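>>> What follows is a protein structure lacking sequence information:
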């Protein structure tokens, strides 16, 4: 059935100078930078092409709005007062989960085909442009698989379900399901990022444990299980808490859903363990080392999501300015608007190219790959998330008052923009982690240095910026300068990748504005840059 157009001849006026609904948008075919990066880094274009085309359809964008307009509902009790502790979702949320699970969002990295992590990272980028909330449970499901290897028998039962391409929201034990998702419950009120301050207690009970305590943040409480930390006799230990047992519900009690700034389609909660059955993952006392494998992989997603959010916001701004006129000219033809949009495009492409290069290191198997993945993912997470709120706001402003109205997706992107910078280590935590990595892992510093020097000799401005960085910090900086140090390091790494792989117009403009100082602190200083060439890459 073809939808009839809305009436534009109204009683008091005619609707003019308003962009028509965009219709379907192919997120893969319309993104030259993504397609080039996937070809270069070894991702699976045959997987990404249909996924990007599906997500970009107008009906999927409408479903994304529905999933966020109808927030998850916490149902604690049935009508008789029996405890349920369920979270119920709008059908549109389940539609996204089904689409992304079938595309391999949580599975493709573990299916042993080449480029699995690169492909997964690109899926995060694509999904974040349409409905970022459903990414949370799938990201943790993806990241849990390597952590479970510390408990081979548990992994044997759970890993096939976590890497299934069948979405199964049924409340049933994992053995009875076609597919499963896994969440995370680590932080507590008194400790936050300092998980060693956790007080949740674990008591041995035969071949399993019983947990008792409170978790201040439990991501995705509707999951089939959680990885969690608790204090066992030998110290802080990692556990798998199954949500559903044979014939009964495990005693995971949801206290409330968090009323969050954004991420409305996804449930986040506080929970209590009340003698809750759990299985140990790894040795007692080695909980941080065990779960850090999951954190490492979730950080890849928190580095890719801001690139997708920025791209989604920029795409909305582009559609508006191409179909809106002011002062007798289309907005897209006005030099200052073009400069702003091109400047935003540099942030998007830089975040994308760094994220996918990092993902290739996750696909690698050498010590050098692993070392580079550790340092690069932290740099990408920190810097891309610092840029995301700025880029989404500027895209919002391009629409004027309409950008501030919920009829457009810009408010959703803006609310979402701070999330990934906070989740899995806020800015200060990440910067201190980078300093520790560079101090304790010489190979990480060596692989980073190799990436930076690979671009020398191509642009004297880049060479000068790299020398200035090394002169300013011949050794690691004091803690108080960590953010400044990390920002410059991330910009240099992005510039190195763009110089080597992006079109000359993109690399030149990025180097001039981010490294050579030919810009102010406000978006839109693009004098001397080939703005048209940059904008032409956006489709």
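Structure's in. What do you need? This one's a predicted model, so the numbers in the text were calculated from it and none came from an experiment.

>>> only C-alpha atoms for contact and neighbour calcs from this point on.
OK.

>>> Just the buried positions in the strand or helix carrying residue 497, please.
Here residue 497, judged by DSSP states H and E, is contained in helix 482-501. Across helix 482-501, burial judged by 16 or more other CA atoms under 10 Å covers 482-483, 485-499, 501.

>>> second one coming, line it up with the first:
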């Protein structure tokens, strides 16, 4: 044994005992950056679509959401899932879902900055554009809490079908005060609204719903009913009230169902369990039973789908926005990694094959953002016939296409990072698990495609609006011109419309994105997108851009401007 008086036979071993290696060739954590000022495409789209008045506000919000401590909230909210407490310790039914403080902080930020209400409480040109840009940034930090924010935002148009209810509830809904307390809504300064449509036996086929509504007194709009039945997917069960569908003698109708009765007693909307979701885990989704739950009818009796579809349309828009945000978050991570990681003698971002992948991912991200922000502009101008018709058909097109493209986009970005991107302390696993959610929520891909066909059949003016939009770029790119002509021909044969619906909507989506990119004015982005998406046939993986694409220019545009 060597003593302190003896000289070691291995002096270098003792000297280096605690130092096995120096960490090199690894990127830093992507934190402390401004999500707005570093995003060229987002800044341009806000200005282009009428939101220039909000640039400073958005820059301030981008600085807030990019802070290290704020980014950490997203991790904490997802690492600490919500927990259901059906009863208190004395045996009283409480149906309380408890969340980590990080979740409440995210909710508070969203509500304080008007992500749930600003176009309704402060309507002006570009209000939807600025609100969408804020949501786009906030969703990159944490997407799941956006569910109650979206539903609260989307509830207003449906609720306005019943003016006397809107007069009571709208000031609470649009308030910028977040109050998560499990108490009656009228005792709060601000509330959130959820939605409960689907049941076990029907899913998207809500006309198969079996929940019954029984009038307490006189039947009809604005009157009180008791609801008996179940709901299989209730997202954000801690919302203060829900828009739900139930059957009356005249058919499926819409109701506003609060968690507490007007007399202060608990409404018997009972949570059976929380859904064990693979993604979107920071937010709670639940199964519930309605045991005579009190609710007010909203809108015309028997016209519940017509009443609630206004809410559904806006939630579908936010699904499209959320998936676009997921793409931006993914390409940010991939670009940051490849800028700081070298292999085989040079940085990954300088290697031609990696450039092909990164540029392709960046093109997809900017195309998604461009379509999303154009429809935000259309929401601001919904009183104009063209934009109203465009919203009707293009929301379904965009929701289908963008949400469908996101999962593989997240995977490819993860592959750019390699093994480190698979680790749970990276953002990528959360982005990957989140990526299928928006494609399924609020109507899956098939539902969206069928909705496009329904719009074309029942409201031909919507298809006219679509072609008016894409024709604005006629003559600017030969590939787009060919695609438009092919679409016209495809629409002549209606014999296999439903069978071929996905193929048709795929073409409509890519043509619309190509046209909007051309109108946006960046020639490199527009020409590259048309070449990549319209000049080739068949399915292609990301990273198969054809010869002639300026990958370096695309990457430089997408890279964070720090």
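Yep, that arrived. Just so we're clear, the structure is a prediction, and the values are computed from it rather than from any experiment.

>>> Drop the TM-score for these two in here.
Here the TM-score for the pair of chains, by TM-score structural alignment, normalised by the length of the first structure, is 0.96; 531 aligned residues with a CA RMSD of 1.4 Å.

>>> sorry, back to before: superposed on the second structure, where does the helix or strand following the helix holding residue 497 of the first structure end up, distance-wise?
Downstream of helix 482-501 of the first structure, the next assigned helix or strand under DSSP H and E is helix 504-510. Its aligned residues in the second structure lie a mean 0.9 Å from helix 504-510 of the first structure after superposition (mean CA distance after the TM-score superposition for the first structure).

>>> helices or strands next to the helix or strand following helix 504-510 of the first structure in the packing?
Reading on from helix 504-510 of the first structure to the C-terminus, the next helix or strand found by DSSP H and E is helix 531-536. Judged by 3 or more CA pairs under 8 Å, 6 or more residues apart in numbering; DSSP states H and E, helix 531-536 of the first structure is in contact with helix 335-363, helix 504-510.

>>> so where in the second structure does the longest one end up aligned?
Just to be clear, that refers to helix 335-363 of the first structure. Aligned using TM-score structural alignment, helix 335-363 of the first structure spans residues 352-380 in the second structure.

>>> Now do that stretch: distance to the chain's middle.
15 Å (CA atoms, centre = their mean, to the nearest Å).

>>> got the buried residues for it?
Using 16+ other CA under 10 Å as the test for burial, stretch 352-380 of the second structure gives 354-380.

>>> Equivalent analysis for stretch 264-278 of the first structure, please.
For stretch 264-278 of the first structure, by 16+ other CA under 10 Å, it's 264-273, 275-278.

>>> How about stretch 405-413 of the first structure?
408-413.

>>> and stretch 171-186 of the first structure, which stretch of the second structure?
Aligned by TM-score structural alignment, stretch 171-186 of the first structure corresponds to residues 182-197 of the second structure.

>>> residues in the first structure matched by the biggest helix by length in the second structure, start to end?
Identified as the longest helix of the second structure according to DSSP state H is helix 304-340. Alignment note (TM-score structural alignment): helix 304-340 of the second structure is matched to residues 287-323 of the first structure.

>>> if we can go back for a sec, can you tell me the mean distance of the match of helix 335-363 of the first structure from the first structure after alignment?
Relative to the first structure, stretch 352-380 of the second structure is 0.7 Å off (mean CA distance after the TM-score superposition for the first structure).

>>> do the same with stretch 129-136 of the second structure
Stretch 129-136 of the second structure versus its aligned partner: 2.0 Å mean (mean CA distance after the TM-score superposition for the first structure).

>>> cool, stretch 509-517 of the second structure as well?
Stretch 509-517 of the second structure sits 0.4 Å off on average (mean CA distance after the TM-score superposition for the first structure).
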